[in-house]
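S.K.: I need the structure of the sequence given here:
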Amino acid sequence: MNISMLTSLTHHYKAFVLMLLLTLLIAGSANAAVLNQNKKVLFIVSSDKSGFWLPEVVEPYFLLEQAGFKMDIASPLGGKGKASGASRLSHEQETWFLSSKLQNQLDGSIPLNEVMSNNYHAVYFAGGSGPMFDLLDNKQAQKITREIYERGGIISADCHGPAALINVKLTNGQRLIEGKNITAKANVEEGFWARSNYPFLLEDKIKQLGGIYSAGKKSKPHVVIDGRLITGQNPASAIPMAKSLIVMLGGQNKG
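M.R.: Next up, the predicted model:
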């Protein structure tokens, strides 16, 4: 066998291996998408007049949908709440949002008292100013969070969304965030309105209640994972937070 024949065989072998790997990758992605279709994530947004931050809903929702997951939207009162931050969406995000089912889901969100927690593998609390008022002590949100967590599900939140987590207590009486690594909106990121109207700043309260708080640079992405608790610091953290959630949900397929 001469050198040219060996070279030809080598090229064909490499091409075969590459095609095989590509086929396996596509098959694996398809199988993951099928498995993910059986998993639902509950998004909870505020009903307060101060509103929820729309990009922190749109960005995670889009990524989760692309990964094959199904989502429901719930809020304390149900129905349509006040969406803030629409101007912060990119042109592509706005175009997608206006043609997506998410818009209708936000207009007709499920009241928390109608949510069946056993339908969901994870819950996600979006930020905005609203959670600092109507999700801090919301018993229904706390019950949903506790039940999902104690059933082996994932708890996630971004920016002011962790306000919904600080008063959640497990059935053993321990606070969910106690001894947990967690992030949320940093003190340095809060402006005059927040300092004048919020009952407290999240960074201070988390530390006070026994959470292990950390923050990254101001307005830069910072995500903290502790077991099945995933939190993001600010709006810039919504996308990496969602990616972490997708990875963790995908890992459950192997369990």
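S.K.: okay, CA-based contacts and neighbour counts for the rest of this
M.R.: Noted.
S.K.: where do the helices sit along the stretch 101-250 of the chain?
M.R.: 102-107, 131-134, 139-150, 192-197, 202-208, 238-252 (DSSP state H, counting those that start in this stretch).
S.K.: Show me which residues of the longest one are buried.
M.R.: Residues of helix 238-252 classed as buried: A238, I239, P240, M241, A242, S244, L245, I246, M248, L249, G250 (neighbour count, 16 or more other CA atoms under 10 Å).
S.K.: and of those residues, the nearest to T183?
M.R.: T183 has its nearest neighbour among the buried residues of helix 238-252 in M241, at 11.1 Å by CA to CA.
S.K.: As a markdown table, the helices of the stretch 101-250 of the chain with distance to L165 would be great.
M.R.: A markdown table is the format used below for the helices of the stretch 101-250 of the chain (distance: least, CA to CA, whole Å):
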| stretch | distance to L165 |
| --- | --- |
| helix 102-107 | 22 |
| helix 131-134 | 10 |
| helix 139-150 | 7 |
| helix 192-197 | 19 |
| helix 202-208 | 10 |
| helix 238-252 | 16 |
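S.K.: Ranking these by mean neighbour count, which comes first?
M.R.: helix 131-134 (a mean of 23; mean count of other CA atoms under 10 Å).
S.K.: Can you list the neighbours in contact with that one?
M.R.: Helix 131-134 is contacted from outside by V45, S46, S47, D48, F52, P76, H160, G161, A163, A164, Y198, P199, using CA atoms under 8 Å, 6 or more residues apart in numbering.
S.K.: got a list of what the third one touches?
M.R.: The reference is to S47. S75, P76, L77, G78, K80, G81, K82, G130, D134.
S.K.: compare with the first, here's sequence two:
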Amino acid sequence: MKKVLIVETNVNRYKGTDEATGLWLGESAEFIDELQKCNIDYDVISPKGGLVPLDPRSMKYIDSSIWNIYESSDFADKAIRNTMRPEDINPKDYVAIYFTGGHGVMWDFPDNEKIQAIARVIYNDGGYLTSVCHGIAGLLNIKDENGKYLISGKKITGFTTAEERIAGKRTVVPFLNQKVAEKHGAIWTKKRFYKDYALKDGNIIAGQNPFSVRTVAKILIKELI
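M.R.: A predicted model of the protein is given here:
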């Protein structure tokens, strides 16, 4: 059975502040909803394993489909309370890895060598690297065996600088996705702020913001079935 690996953050607040952040709920729940419609299985890891905090702002954007996933015992156990650690899984078991967002990922995704190694194995085996919104932070620093960034020369997208300003986080985040992506050779693409937008370039699939989750999932699923 084809299985997708989902990555979530353990960071519960913006560094240097008392303001809460964490997983943007819909970026996990909506993606899983699309997988389940096609009977595609998934596992969830986080850098430290265990509990994943929810960004409280994401709870304002819940519809019935998100509630259905969020209130399911499977999601609560696998994706919130008891996420696995990177060392708990075998990357050979997965056909894709999906990096969720929420601002917290900007601190615990970019330099996690264990998760990068998992992603590299999946990619080298012909699998897919996928992300949405701030989840692009998980792809920015992954290199191949020759030391070249995997995103170099690829069209990608993620939460934009304009969106960061609108969210009021421009001065709080440790870096800007577009700036780092372009520094590492990627071709950054985008649409108007907070509009659904996702694209595929080779085996990399990326979505711009929280409204792009289902499009990312559907692009991936089309490749898998």
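S.K.: So which of the contacts of S47 of the first structure are in helices?
M.R.: Using DSSP state H, the subset of the contacts of S47 of the first structure located in helices is D134.
S.K.: Next, format the contacts of S47 of the first structure as a markdown table and append distance to D107 of the first structure.
M.R.: Listed next are the contacts of S47 of the first structure as a markdown table, based on distance: CA to CA, whole Å:
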| residue | distance to D107 of the first structure |
| --- | --- |
| S75 | 11 |
| P76 | 13 |
| L77 | 12 |
| G78 | 9 |
| K80 | 4 |
| G81 | 7 |
| K82 | 10 |
| G130 | 16 |
| D134 | 18 |
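S.K.: Are any of the contacts of S47 of the first structure buried, and if so which?
M.R.: S75, P76, L77, G78, K80, G81, K82, G130, D134.
S.K.: Now do the same for the second one: its match in the second structure.
M.R.: Put plainly, it is P76 of the first structure. In the second structure, P76 of the first structure lines up with P47, judged by TM-score structural alignment.
S.K.: From N146 of the second structure, how far off is that match?
M.R.: Between P47 of the second structure and N146 of the second structure the distance is 25 Å, computed by CA to CA, to the nearest Å.
S.K.: repeat for I66 of the second structure
M.R.: Applying CA to CA to I66 of the second structure and N146 of the second structure gives a distance of 41 Å.
S.K.: Of these two, give the one with the bigger neighbour count.
M.R.: The neighbour comparison of I66 of the second structure against N146 (other CA atoms under 10 Å) goes to I66, with 20 against 6.
S.K.: Identify the residues contacting whatever residue of the first structure lines up with the more buried one.
M.R.: Under the alignment defined by TM-score structural alignment, I66 of the second structure corresponds to Q93 in the first structure. By CA under 8 Å, 6+ apart, the residues touching Q93 of the first structure are V58, E59.
S.K.: Remind me which helix or strand Q93 of the first structure belongs to.
M.R.: helix 91-99 (DSSP states H and E).
S.K.: what's near enough to touch the aligned partner of F200 of the first structure in the second structure?
M.R.: Following TM-score structural alignment, the counterpart assigned to F200 of the first structure within the second structure is F175. Taking CA under 8 Å, 6+ apart, we find F175 of the second structure in contact with M106.
S.K.: same check, this time on P162 of the first structure
M.R.: Contacts of P162 of the first structure (CA under 8 Å, 6+ apart): F125, G127, S156, T183, A184, T231.
S.K.: The fourth one: neighbouring residues, count only.
M.R.: Here the neighbour count serves as a burial measure; for T183 of the first structure (other CA under 10 Å) it reads 29.
S.K.: doesn't Q233 make contact with it?
M.R.: Yes. Look at T183 of the first structure against Q233 with CA atoms under 8 Å: they come within range, at 5.3 Å.
S.K.: Touching both of those two, which residues are there?
M.R.: A215, H222, V223.
S.K.: Let's have the contacts of helix 131-134 of the first structure in JSON lines, adding distance to Q142 of the first structure.
M.R.: Shown next, in JSON lines, are the contacts of helix 131-134 of the first structure (distance: CA to CA, whole Å):
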{"residue": "V45", "distance to Q142 of the first structure": "14"}
{"residue": "S46", "distance to Q142 of the first structure": "14"}
{"residue": "S47", "distance to Q142 of the first structure": "16"}
{"residue": "D48", "distance to Q142 of the first structure": "17"}
{"residue": "F52", "distance to Q142 of the first structure": "18"}
{"residue": "P76", "distance to Q142 of the first structure": "11"}
{"residue": "H160", "distance to Q142 of the first structure": "15"}
{"residue": "G161", "distance to Q142 of the first structure": "13"}
{"residue": "A163", "distance to Q142 of the first structure": "11"}
{"residue": "A164", "distance to Q142 of the first structure": "7"}
{"residue": "Y198", "distance to Q142 of the first structure": "20"}
{"residue": "P199", "distance to Q142 of the first structure": "19"}
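S.K.: Report the buried members of those residues.
M.R.: V45, S46, S47, D48, F52, P76, H160, G161, A163, A164.
S.K.: nearest to L102 of the first structure, of these?
M.R.: Once CA to CA is applied, the member of these that ends up nearest L102 of the first structure is V45, at 12.6 Å.
S.K.: equivalent range in the first structure for stretch 188-202 of the second structure?
M.R.: So stretch 188-202 of the second structure sits over residues 213-227 in the first structure, by TM-score structural alignment.
S.K.: end-to-end on that stretch?
M.R.: For stretch 213-227 of the first structure, the end-to-end distance is 15 Å (CA to CA).
S.K.: Cool, thanks, talk later.
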